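Q: okay, predicted coordinates and the sequence, questions at the end:
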Amino acid sequence: MAKNKELLNSGKAPEPVGLYPHARRVGNLLFLSGVGPRERGTKNIPGVELDAQGNILNYDIEAQCHSVFRNVRYILEDAGADWDDLVDVTVFLTNMQDDFQTYNRIYAEYFKDNQPCRTTVEVNKLPTPIAIELKCIATIITP
């Protein structure tokens, strides 16, 4: 069992949809739980239009990308890290064929200076009606 582990939650990122923290620090590593584009304090998902049953009618992957990157930044900052501390990013997309090109362009805007390792996979569905989720690892200075 690793020593010096700490659960961290951001006051700006959307609330987790289950029993897990936004991040967990173990030594000099910060592991972020899956982060989506939802907005804190609401069920609003930027760029998503739902029907009465909660099914996705249409969505704007660009709006979701900007929102998910913003949420990752909130968690990093509240944990005492920053964007340049990211070392690994796993990206889950629900529609690789239609969304990869837009996501890849926006990703390049955010990561032009810091280039963490990256894996992008397509998944059938995510737990909420979103089209993108990130799982990240960052380095952090332990006090």
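A: Done, it's in.
Q: use CA for all of it now, contacts and neighbours both
A: Noted.
Q: distance of the residue nearest the centre of the chain relative to residue 54?
A: Computing the C-alpha centroid of the chain and ranking residues by C-alpha atoms, centre = their mean puts residue 35 first, at 2.9 Å. Residue 35 sits 20 Å away from residue 54, going by C-alpha to C-alpha, to the nearest Å.
Q: A further structure is provided below for comparison with the first:
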Amino acid sequence: MSDVIRASAAPKPVGTYPHARRVGDLLFLSGIGPRDPATNAIPGNEYFADGRVRSYDITTQTQAVFANVRAVLEASGACWEDLVDVTVYLTDMARDFKAYNAVWAEYFPDIDTAPCRTTLGITALPTPIAIELKCTAVVRADNRQD
């Protein structure tokens, strides 16, 4: 049996899937990007007049995606420190890895408490974003909202 999580403080999913699903003490988050929950705008993007992305700021997008992950965690009865595994998708690994990795180090300064991480370079994401996270967390018994 599993519980479906919908987080009002996170951007709406771009498809038919929940923000997260809790199975026992494990919490599986769907892919989460940096879109603004209130406006659906993508922080750090600048556009040409025809709507194509002119440039983006990976630092701004990384901070926004971390805020969105935190919102889903909190709606699930978990917290930032409950993350155990994170898969990161970057659309331009060569350009963005260093800046993204610097933001990661700010949010996870201690290797002994940081989640495991895999970072992949991919060609595209379903919206014009440069980063997306797929996360797994453990919801501790004292934090569960049963």
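A: Yep, that arrived. Since the model is a prediction, treat every value here as computed from it, not as a measurement.
Q: follow-up on the earlier one: can you tell me what the residue nearest to the centre of structure 1 aligns to in structure 2?
A: Alignment note: residue 35 of structure 1 maps to residue 32 in structure 2; criterion TM-score structural alignment.
Q: what sits against its match?
A: 13, 19, 65, 68-69, 132-134 (C-alpha atoms under 8 Å, 6 or more residues apart in numbering).
Q: give me the stretch of structure 2 that the lengthiest helix in structure 1 matches.
A: Counting residues, the longest helix found in structure 1 (DSSP state H) is helix 61-79. With TM-score structural alignment applied, helix 61-79 of structure 1 matches the range 58-76 in structure 2.
Q: strands of structure 2, residue ranges please.
A: 3-5, 20-23, 26-29, 46-47, 53-55, 83-90, 116-121, 131-138 (DSSP state E).
Q: what's the burial count for the nearest residue to residue 75 of structure 2 once chain neighbours are set aside?
A: If you skip the residues right next to it in sequence, residue 75 of structure 2 has residue 7 as its closest partner in space, 5.5 Å away by C-alpha to C-alpha, 6 or more residues apart in numbering. Residues within reach of residue 7 of structure 2, counting by other C-alpha atoms under 10 Å, total 20.
Q: check the gap between residue 7 of structure 2 and residue 106 of structure 2 for me.
A: Counting by C-alpha to C-alpha - residue 7 of structure 2 and residue 106 of structure 2 are separated by 25 Å.
Q: list the residues that contact the residue nearest to residue 75 of structure 1 when sequence neighbours are not counted.
A: For residue 75 of structure 1, ignoring the flanking residues on the chain, the nearest one in space by C-alpha to C-alpha, 6+ apart is residue 10 at 5.3 Å. Residue 10 of structure 1 sits next to 22, 74-75, 78-79 when contact means C-alpha under 8 Å, 6+ apart.
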